[in-house]
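Q: the amino acid sequence is not available; the structure is as follows:
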């Protein structure tokens, strides 16, 4: 992987959508995450799948659907403000 790609479980954890990587991996394995990459949408099934800058993600969390675009990979799980810089919510998401 390079700076423009990251494992989906790591990215969800860094972006603070999961408290642990294990919970992020479980979310992906359940088929709860859809990825749009280069115009193709797929339901992710393995936490080792890569996410890239510009990809779209859709998943349910806390009783609502979250639709976002990945804007950065991040280098660590930082504070919430740093995590929010990793994505941009799509209107209505």
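A: Happy to help now that I have it. Worth saying up front: this structure is predicted, and the values here are computed from it rather than measured.
Q: going forward, measure contacts between C-alpha atoms and count neighbours the same way
A: Will do.
Q: please give me every residue in contact with the residue nearest the centre of the chain.
A: Central residue of the chain (Cα atoms, centre = their mean): residue 12, 4.3 Å from the mean position. Contacts of residue 12 were listed using Cα atoms under 8 Å, 6 or more residues apart in numbering, and they are 18, 21, 24.
Q: how about a cut-off of 7 Å?
A: 18, 24 (Cα atoms under 7 Å, 6 or more residues apart in numbering).
Q: and here's the other structure:
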């Protein structure tokens, strides 16, 4: 599944256009490899790191959703591994 479509289906991004713009910045990674284009493939077990809402979010793909369903259904498609430091470089609160 394309990464832009996956991020839209799991409701981390409001639209595929916004997902494509985020990916064009070049700061998103799949399994440690930089994402160069929105058509990069995501598979079950992939680890995605992306800057979102001022923080770096790291998620693991648990399944590939067939649609953009309700939030409860979307949360079943991934697990939050952790949240990285703020994107602006300020230290995380203790």
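A: Noted; the coordinates are in hand. In this text the structure is predicted, and so the values were computed from the model without any measurement.
Q: ok so, going back, how about the residue nearest to the centre of structure 1, what's its partner in structure 2?
A: Using TM-score structural alignment, the partner of residue 12 of structure 1 in structure 2 is residue 7.
Q: would that match count as being in a strand?
A: No. Assigned with DSSP: H, G, I helix; E, B strand; the rest coil, residue 7 of structure 2 falls outside any strand and is helix.
Q: and residue 49 of structure 2, how far from residue 28 of structure 2?
A: In this view, residue 49 of structure 2 and residue 28 of structure 2 are 6 Å apart by Cα to Cα, to the nearest Å.
Q: go on, residue 50 of structure 2?
A: From residue 50 of structure 2 to residue 28 of structure 2 the distance is 5 Å (Cα to Cα).
Q: ok, now residue 38 of structure 2?
A: Distance from residue 38 of structure 2 to residue 28 of structure 2, by Cα to Cα: 10 Å.
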